[in-house]
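Chemist: return a 3D structure for these sequence lines:
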Amino acid sequence: MFHIMPRIFASLPLTSLLIGTAGQPAFLVAPPALTALYVLLRDRFIRQRVGQSAWPSDGFARHVLVDDLGRLICMTLLGLPLFFAGHALRAMLLTA
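Modeler: The predicted structure follows:
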């Protein structure tokens, strides 16, 4: 469960570049939205497994959620300039 998130976060800027190269700005919302859905479902799964245990376990679940959402925001903001770079690359290739 914790091994897949670094791969997902690493792929977000690449998908922004590919979406920019494809010239489809409407699809720019899909990867962060799907990642947020996965993060929220994973948080629910972690909290169900914690059950009625002590507060530190619930604190760990909160820490994981906040950390993942913070990284998601950073990767989404990093993807915007890459989208425009992909869009400029597309325009350059189409005019050549």
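
Chemist: going forward, measure contacts between C-alpha atoms and count neighbours the same way
Modeler: Noted.

Chemist: other SSEs contacting the top helix by length along the chain?
Modeler: Longest helix of the chain, by residue count under DSSP state H: helix 55-95. Contact here means 3 or more CA pairs under 8 Å, 6 or more residues apart in numbering; DSSP states H and E; on that basis helix 55-95 packs against helix 5-22, helix 30-50.

Chemist: for the comparison step, fold the sequence that follows:
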Amino acid sequence: MERLLIYGNIIGSLIYGWQQQALWLAVPFVSFAAFVIIHDRQLRLRIGPRHWPSEGFARFSMGTNLFVMLWNSFLNTVLFLAAGTARALAGL
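Modeler: Prediction:
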């Protein structure tokens, strides 16, 4: 699921950056935020009442997913701006 989000957002950033649709910039952040929240909730439900060792893993997983969310949001913004600049330089 995570790879689908990554590749879909990269392709979308290039397409909508070329079309210069600025509303797209919110889509990667919102989609990854939903992924992080849903994944964390599923993990914590799977852990159940066993708190001590599993809670540390849940925190580690949440931190990793937050980093992936922020990195991909930054990457998609850069790709969006690069595609928009390429279109402007091409004179279209």
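
Chemist: TM-score of the superposed pair?
Modeler: The TM-score (TM-score structural alignment, normalised by the length of the second structure) is 0.83; 91 aligned residues with a CA RMSD of 1.7 Å.

Chemist: make CSV from the helices and strands packed on helix 55-95 of the first structure and add mean neighbour count and distance to residue 89 of the first structure to it.
Modeler: Formatted as CSV, those follow (neighbours: other CA atoms under 10 Å; distance: least, CA to CA, whole Å):
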stretch, mean neighbour count, distance to residue 89 of the first structure
helix 5-22, 18, 7
helix 30-50, 15, 21
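
Chemist: for those, which one sits closest to residue 78 of the first structure?
Modeler: helix 5-22 (6.5 Å; CA to CA).

Chemist: ok, back up a step: now distance to residue 59 of the first structure too, for the helices and strands packed on helix 55-95 of the first structure, in JSON lines please.
Modeler: Listed next are these as JSON lines, based on distance: least, CA to CA, whole Å:
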{"stretch": "helix 5-22", "distance to residue 59 of the first structure": "19"}
{"stretch": "helix 30-50", "distance to residue 59 of the first structure": "10"}
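
Chemist: the longest helix of the first structure to helix 5-22, inter-axis angle?
Modeler: Relative orientation of helix 55-95 of the first structure and helix 5-22, computed by axes from the mean of the first three to the mean of the last three CA atoms, to 10 degrees: 20 degrees.

Chemist: what's the closest non-adjacent residue to the spatially most central residue of the second structure?
Modeler: Among the residues of the second structure, the one closest to the centroid is residue 32, at 3.6 Å (CA atoms, centre = their mean). Spatial nearest neighbour of residue 32 of the second structure, chain neighbours left out: residue 69 (5.4 Å); criterion: CA to CA, 6 or more residues apart in numbering.
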